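K.L.:
Take a look and give me a structure for this.
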Amino acid sequence: MLDTSTQEYEKTLSSKDESLPKIHKKRLQRFATPAEVAKAMPLSRAAMSELVGEVHGIKPKHISDSFVAKLFATAAFPLDLVVRGLGFLGVQDVGPLALREMALRAGSTDAFIGTLATLKQMKIKVSNALYCRLLRKLAADGQPEMFDALLANDQHPDSFEDDMVQDRLLKAFLHLEQWPMVHVTMMGRALAGHESEHRAWNELLQHYLETGSWHNVEQTWQSMQARKVHITHRTVGFMWRYALPERRKRHRPALSQWHSTDRPHFDALTFVTNAYMYASRHGDSVAPKVWVEMLKRYGMVYRLWPELEKLALWLGERYGTADSWEAIKKRQQGSVLPSDPFSTIFHWQMQQALFVWGFNNAAMMHRLRVRPLKLGGSDGMTPWEDWAQGLKLLKRLSTTYGVGLRTSFIRKAFLLRMKIIFSRRHTDVPVTRLIRRRNRLSFEQYVRQGCEIFGPRLTEPGPQPMRDGVPTIY
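P.N.:
The predicted structure follows:
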């Protein structure tokens, strides 16, 4: 017989605990097939390790990129076997070292793309490192030569993330004329970001300028404009140094320094001017002294007056209209601030030069004479206005863009021209002799026309009596 305590314990077990919820199990309609179980929960070493790790709170062990790279580099293992083994080992991503070895084993862009597709099916990710993106892009774009050049190069994949290293390597590849690697590096810089891409394009243009490869200069510059690449200060200096002929102070550019085969096939002055204007429009500062030099180069070639006038007006619009009316008023009153690029460009010497260049251009074009107005013309131009195109330009720069005119210096330049024309002294200066020979206007015509355009201040305190045919005001 059982004792009393045992009977009570059995009675307790047989009794119902009303505090616990009742569980009603549904009867299974059908059993899952082995194929359905395998599809829902594939059995592999990686899956088992992950399941056991979750149960015991153990993180899965990460397999390094260098280890996976060694697997791909082992020639004893077929490529397909290594790729399939990655899933068994629980590899979740492939880094740049492993991807490079995988590409070498693949042997071609098509095989490499196929292997990447297999990794994607296995849900194995490829690293987003720059080297990996570059390798995949070259394969996707179908550029086997550049693809092979990248694999044959001994750069460590991590070096593609270093901007300074890549900038130095690009310069070295250009010097050695290793063009496949030049293109590879340029593409890598583009993937690295806008700033890196802009530096690379500038380096390429500088190389072509320095070597005098003018066709490549033109093509590269067109590509830079299409991509809206900013110009660096170094590139501005290279254009000045290599594209423009040397010019000594007070002399015209010396075109004779170049052999005929070394000259650009395009107009270098126009090319450089457009490049500087592009740089200024895109926020890259161009020093005022650079604009002064460009104006001088146009002015000293007398036939280029239309281009000079266009550049001067562009500079007026660029630097003048952005100022406040207070700054314009101070500038017109003759107040010049050291930090004002506008006043630096159009200083009193430049104002004198603009008048002289316009006058000399008219002389070279046989326009120092009375010319009848065109039939039906209604533009209000008087017959002998061509010589005063410099005065007209100065007046427009003042009224429209706020250039502070230095009237006393402009007056001196005007009266000096008159003295040169009407003096009876002998001169050996070719330009002076040419002006005298081609002049068909009188002193009174010059004074009247100049005052109509510029105002009476041009000749104040007024033209003095002429002595031996020469005005004595100066």
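
K.L.:
From here on, just use CA atoms for contacts and neighbour counts.
P.N.:
OK.

K.L.:
S260: what secondary structure?
P.N.:
Of the three states, S260 takes coil under DSSP: H, G, I helix; E, B strand; the rest coil.

K.L.:
buried stuff in stretch 5-12?
P.N.:
Under the neighbour-count criterion of 16 or more other CA atoms under 10 Å, stretch 5-12 has nothing buried.

K.L.:
now swap in stretch 279-286 and tell me
P.N.:
In stretch 279-286, counting by 16+ other CA under 10 Å, buried: 279-280, 284, 286.

K.L.:
Could you point out which of those is nearest to L244?
P.N.:
Distances from L244 to the buried residues of stretch 279-286, taken as CA to CA, are shortest for V286 (16.2 Å).

K.L.:
which non-adjacent residue is nearest the closest one?
P.N.:
Excluding the flanking residues, the one nearest V286 by CA to CA, 6 or more residues apart in numbering is S280, at 6.3 Å.

K.L.:
what's the answer for F238, then?
P.N.:
Leaving aside its sequence neighbours, F238 sits nearest to Q206 (CA to CA, 6+ apart; 6.3 Å).

K.L.:
so the one you found touches V236, yeah?
P.N.:
No. The pair Q206 / V236 is not scored as a contact, 9.2 Å apart, by CA atoms under 8 Å.

K.L.:
still on that earlier bit, can I take it that the residue nearest to F238 is in a helix?
P.N.:
Yes. Inclusion of Q206 in a helix is indicated when three-state DSSP is applied.

K.L.:
and for comparison, fold this next one:
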Amino acid sequence: MPTALDRLLASPSALRALRRLVNSPELPAIWIPALNGRHSTPSQRRGCSTSKKAESKAAWWSELLQYRERVYGRDGIRDVWLGMARRGFKLPTIGKDAEFLWGTLIKNREIITQVLDHATHLYKETGQFYPALYEKCMTFWLPRHPLKALQYHQMLVKRLRLRKLPLRELAQLAKTSLTDESLKMFKKIYTSSNERDIYDHIVPILIDKGQIALAREWHITCFDRRDFPSLSVESHPVVQLLTAENSSSTFSVPKTSHRYAKDADTIIKRFKFADVDRDPQTRIPKYNRILMRRLIAREIEPVRFDDPFCARLFATRAFPPASIIKGLSMVGVNEIGPEALRAMGLRTEPLREMSERFKELKEAGIAIRGCVFSLALEKYTMERNFTLVQSILESDQHPDVFQDSALQRKLLDYYLGQGDWAQAHRTLAVLTLFHNDPNTESWNLILQARVRQFNADHVTQVLQDMQANGVLLSGESLVSIRGLLRRRQRGRRPGASARGEFDDLRFVARTFMFILESGIGFIPPLAWREIIRRYGMMGRFKELRRLIFWLLYWYAIRSRTAFAELPKSVFLDHATAKMRRTYPHPDHYFNLPPWLSQQHPMHPLRQLFPPAWQQGLIVWGFKAGLLPNAALEQSMFSSPASKRHYRRRFLKSGVLSRQSWSVGLRTLVELRDAGLFVQSYTVAKALRMQLMVLFGRGKSNKRENRIMEDVNTISYGEYVKEVNAIWGQTLFREPECRRKRRSESMTDVKLESEQAKELWSKS
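P.N.:
Prediction:
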């Protein structure tokens, strides 16, 4: 089998490109004809503008760099850079080619200094530089070589005179790739910069990863630079503890929350942070800040007896609870713990007098130690929910167990599975204690529990109940539903389901559609990418077509001119109006202006159907039409007919039929005719790749590609004719004459390949 270079050089287009490159000191004035599928006349070449020439050169270098990197790795990147330098090529500063060229060249340690020197030269000469150069450079080098990253940071800041640095984007790397050494260098970069407002992007990540010591260091560093958390992050219990520690060490007020509350209010008023939830969907604060502050601190130094001892005092029947409270006050006790509070509650008869006990404690100057059990008991007593108070008091759980939210979620799953609604209600009350909207949070917790139990009927029933009660889904609930999809490796279709015949993909897709149509939540367009990608990978084109056209009708931003004639769901207007009232944030897809271009990255159709997905749709069509074992979507039939051993019978009778290789291209054309922005270059690139698989000289490493090549019975000319007919205009030139015999063609190409090798080595 010939090498990759031999296979490349065997193609006539590569030979023409190499001859031009060797015979001319400058690059071709326009794109190489083989790359755009048509020849250009001399008059057209003379009429090209300088900008188009520059774009053509950049595109040509991008293609060459992509190939050399794939075949030779870092050595290929270095060789292409040296070729650019010899020809005096100036890297572009805008466009996709600039993104690829800069992003690839800075990955090579041997040439990165020269690349940065080139950026400096461009900046001095033209006053321009590639805007994302700093971010790409630091994103690549900070996790891999922190010391080098610091050097490159200093070079870029000094030479390009950078004032605004994308540190918030770099902080996101802490989730996956930043080591302890990388974080140290990142802290040096942060402290030497003018940037603020990265607290929310670094400290919560370290807390979630369990790196509390690092989180404390960053907390102190950010506070020293007056970089304070937003209200949504401030409500996090660990952040509040860190703030209390920092406040105590700074203001020398030990074990007090009064000063902290005053300082927090001052920070809020001074910097006017938005009162948003940790989920950016809503601006309603999720947690009750008063209860959260009571959980972590007190206003005065506590004086307490041992909690079990106080509990035994309340449990004795020799004295009533009121007398014991007075006695504790006389000896100077000003705080009691949860065990004493439980014993006091169990001695209170009738239970509705429990509110009097809390009043007596307050009058005696005795506070309740901040913990979930005590705060829950006090809150539900004041709300006169004595059924819940009774359940909390008589629970067989230790008061400390109420602090463990993970264990409480497991208990919720168990109680719901057993149908024990009394204990499930108590567990929900504990889990939603600090939420401003406990009813909504309770419904979402039930839904998440049903998803973890994996009972499709129960999940559907809970969603219908939430619709009937007007309860909105939280972001955590949507993530849990999406988690029902079986795992898959990147670039591969999902494996067999561990749940038998249950169709997880169809269930999640239909559930998302129900959520949107019922108006109980909104699903961002990016959440659908994995679903439509799986439909395509599994060859389920009938269901894929139904879904993507439904998504087009739902997410299209309609105006008087754009998408005005598209069909509309009867639920669309009502659900959209409800989402706009509930979530007024301007970045949500239903609040975007109607004049927004489809090429804008925020446009929902751009997020749903990007160019990479459009190319994938064409590739999936080839696989569905040529692979012998392609899915025939028999799963759409009823249970008996969906069994695999009926497949051959249905094929003979015509009940099932194979898809055409052009089903992906035809679907894309229908989307284009409906208003979706589709570039001919994107389509031509995907088709060219597939035709290379079928008619190329070498053999693909992928088994599916080799099978398609072996079973293919359609000639190249037929493919080209049908492609042009479907697209409606010429994408490829139709062959004018029949090809030579394969043996003669291979001999000619082999001779040309040897000549091309010599030319390449000389260049």
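
K.L.:
So what does the residue nearest to V286 of the first structure match up with in the second structure?
P.N.:
Under the alignment defined by TM-score structural alignment, S280 of the first structure is paired with L516 of the second structure.

K.L.:
and that match, helix, strand or coil?
P.N.:
Under three-state DSSP, the three-state class of L516 of the second structure is helix.

K.L.:
show me the contacts for it.
P.N.:
522-523, 575 (CA atoms under 8 Å, 6 or more residues apart in numbering).

K.L.:
what does F549 of the second structure align to in the first structure?
P.N.:
Using TM-score structural alignment, the equivalent of F549 of the second structure in the first structure is L313.

K.L.:
Can you name the helix or strand that that match falls in?
P.N.:
Taking DSSP states H and E as the definition, L313 of the first structure sits inside helix 305-320.

K.L.:
tell me which residues in whatever helix or strand comes next after that helix are buried?
P.N.:
Where DSSP H and E defines the elements, the next helix or strand beyond helix 305-320 of the first structure is helix 325-332. By neighbour count with 16+ other CA under 10 Å, helix 325-332 of the first structure contains the buried residues 327-328, 331-332.

K.L.:
Would you indicate which residues of the strand or helix carrying S442 of the second structure are buried?
P.N.:
Per DSSP H and E: S442 of the second structure is located in helix 438-453. Going by neighbour count (16+ other CA under 10 Å), the buried part of helix 438-453 of the second structure is 438, 440-452.

K.L.:
how about those residues in a markdown table, adding distance to G698 of the second structure?
P.N.:
As requested, the buried residues of helix 438-453 of the second structure are exported to a markdown table (distance: CA to CA, whole Å):
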| residue | distance to G698 of the second structure |
| --- | --- |
| P438 | 63 |
| T440 | 60 |
| E441 | 58 |
| S442 | 60 |
| W443 | 58 |
| N444 | 55 |
| L445 | 55 |
| I446 | 56 |
| L447 | 53 |
| Q448 | 51 |
| A449 | 53 |
| R450 | 52 |
| V451 | 48 |
| R452 | 48 |
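
K.L.:
Spatially nearest residue to M300 of the first structure, not counting backbone neighbours?
P.N.:
Leaving aside its sequence neighbours, M300 of the first structure sits nearest to R252 (CA to CA, 6+ apart; 5.8 Å).

K.L.:
what about that neighbour, how many neighbours?
P.N.:
If you count neighbours by other CA atoms under 10 Å, R252 of the first structure ends up with 16.

K.L.:
Quick one: map it onto the second structure.
P.N.:
Checking with TM-score structural alignment, R252 of the first structure has R493 as its match.

K.L.:
what about Q389 of the first structure, which helix or strand?
P.N.:
helix 389-401.

K.L.:
orientation of that helix relative to helix 325-332 in degrees?
P.N.:
150 degrees (axes from the mean of the first three to the mean of the last three CA atoms, to 10 degrees).

K.L.:
counting contacts, what elements does helix 389-401 of the first structure pack onto?
P.N.:
The contact analysis (3 or more CA pairs under 8 Å, 6 or more residues apart in numbering; DSSP states H and E) places helix 389-401 of the first structure against helix 305-320, helix 348-364, helix 443-454.

K.L.:
how about a cut-off of 10 Å?
P.N.:
helix 305-320, helix 325-332, helix 348-364, helix 407-422, helix 443-454 (3 or more CA pairs under 10 Å, 6 or more residues apart in numbering; DSSP states H and E).

K.L.:
All good on my end, thank you.
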